[in-house]
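Novice: test case, fold it:
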Amino acid sequence: MSSPDTDPPPLCDKDRKTLLSLAEQSIRYGLQHHHPLPVDSAAYPPPLQEPRASFVTLLLQGQLRGCIGHLEATQATVLDVVANAYSAAFEDPRFAALCAAELPQLEIHISLLTPAYPLTVASEEELVGMLHPGEDGLILEEDLHRGTFLPSVWKQLPEPREFVRQLKLKAGLPAGYWSEKMRVSRYTTESFP
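Specialist: Okay, here's the model as predicted:
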């Protein structure tokens, strides 16, 4: 089980810029080749070779244009970001595939997740009281229902009770639902630019 004490250290500015550049390159490459940019993770600094889960969020004129990611670290950070950038641009089911004309105005945001750790909570009230608005990412799971909100979602949903209720809806559960079987995990992110 992970805890905040074992979270990876933040990336240096150079590594952050590398990831942002690779995300953009993967989207440009995807426009022509219809798959993510091929990357050899061994060619990058050790922090980018470490397995990290990531989300890539695309904004166009301040509006969401795509957001795809992973909750668990399954591959090198650099590979995860390149794959998620491509998927956010071309495979987010909420949006049509990105077109070349949108590239000049596209904003790319990367969130690197710390490992999620379970919270023991007996009620929605208890969960709401434990949350750190603006800091916590949250995962709710029960049976086949699963949803997450990145910490950046606090900008749209700053009130903890509404944050939790909207996350339940995203997971396909009723807003007022609570069950002893529900699993809740918390994580934080390193987000940039």
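Novice: contacts, neighbours, all on C-alpha from now
Specialist: Fine.
Novice: what segments of the protein are strands?
Specialist: 53-60, 63-69, 106-113, 117-119, 137-142, 145-149, 183-187, 189-192 (DSSP state E).
Novice: so which of the ones you listed comes closest to Cys12?
Specialist: Relative to Cys12, the nearest member of the strands of the chain by Cα to Cα is strand 189-192, separated by 11.2 Å.
Novice: top helix in this structure by residue count?
Specialist: helix 13-33 (DSSP state H).
Novice: what sits against the residue most central in space within the chain?
Specialist: By Cα atoms, centre = their mean, the chain has its centre lying nearest to Phe55, at 3.1 Å. The contact partners of Phe55, by Cα atoms under 8 Å, 6 or more residues apart in numbering, come to Cys67, Ile68, Gly69, His70, Val81, Asn84, Ile110, Ser111, Leu112, Leu113.
Novice: this one as well, want them side by side:
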Amino acid sequence: MMYTDEEGIFVVKTARRVVEEYLNRRRVPEIEFPKKFEEKGGVFTTISTYPDRNLRGCIGFPEPIFPLKKALVESALAAAFQDPRFPPLTRDELNSVVFEVSLLTPPEEIRVKSRKELLNMVVIGRHGLIAERGFYRGLLLPQVPVEWNWDVEEFLSQTCWKAGLPPDCWLDESTKIYAFSAEIFEEEEPWGRIRRKEIGD
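Specialist: Model (predicted):
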């Protein structure tokens, strides 16, 4: 475990606060981050409708290219206002959405002799995946295959599809598959209690 429950509560509250402040005042609030958040880290912010939990926005940074404090703020704003699948979040929606923050480990390429071995290397509920070939790249978080009840083959196929590639591209040696894990923290209800999300619960 890399992050404490207190740090998890902090990141979710921060994500909501950043979005709220931007909606109300068109600015990003000044936030005092723990020293740990100076370190570079990957993060995704997910916004879902409540209580039906339909996706409302999800954007982040899979690689640790920014200090976590910068990546968190940028991912929260992007999930709320820049996800091309949805219109920008409005002030009226703040009371009917929940925030979830996934703190990621650095992605590592899964290297296998036979592509079929990927079926034994990926663990549902533990791994998120990235499929990459040339300029094409797609990512799915660890919680996604659990929520959709996918097996490993379907998870690999859906990650390829997310990258804009054929679903069976994971069988092609020219496609790189990366795995990562995540610690996930979420609001149980809008403005409500924040908990560590155990994937599959």
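Novice: TM-score of the superposed pair?
Specialist: Remark: TM-score between the superposed chains equals 0.87 [TM-score structural alignment, normalised by the length of structure 1]; 182 aligned residues with a Cα RMSD of 1.6 Å.
Novice: next, work out how far apart the residue mapped onto the residue nearest to the centre of structure 1 from structure 2 and Glu100 of structure 2 are.
Specialist: Applying TM-score structural alignment, one finds that Phe55 of structure 1 aligns to Phe44 in structure 2. Taking Cα to Cα, to the nearest Å as the measure, Phe44 of structure 2 and Glu100 of structure 2 are separated by 8 Å.
Novice: ok, Phe37 of structure 2 next?
Specialist: Separation of Phe37 of structure 2 from Glu100 of structure 2 (Cα to Cα): 18 Å.
Novice: ok and the longest helix of structure 1 relative to strand 53-60, angle-wise?
Specialist: 70 degrees (axes from the mean of the first three to the mean of the last three Cα atoms, to 10 degrees).
Novice: average offset between helix 13-33 of structure 1 and structure 2?
Specialist: If you overlay the two and look at helix 13-33 of structure 1, the average distance to its match in structure 2 is 1.5 Å (mean Cα distance after the TM-score superposition for structure 1).
Novice: hmm, who's touching that helix?
Specialist: When contacts are defined by Cα under 8 Å, 6+ apart, helix 13-33 of structure 1 is touched by residues 35-37, 45, 47-48, 78, 81-83, 85-86, 89, 99-100, 108-110, 192-193.
Novice: distance check, the aligned partner of Tyr187 of structure 1 in structure 2 against Pro142 of structure 2.
Specialist: Tyr187 of structure 1 is assigned Phe180 in structure 2 as its aligned equivalent, the criterion being TM-score structural alignment. If you measure Phe180 of structure 2 against Pro142 of structure 2 using Cα to Cα, the figure is 8 Å.
Novice: return every residue with contacts to both of those two.
Specialist: Shared contacts of Phe180 of structure 2 and Pro142, defined by Cα under 8 Å, 6+ apart, comprise His127, Gly128, Leu129.
Novice: what lines up with the first one in structure 1?
Specialist: With the correspondence set by TM-score structural alignment, His127 of structure 2 lines up against Asp136 in structure 1.
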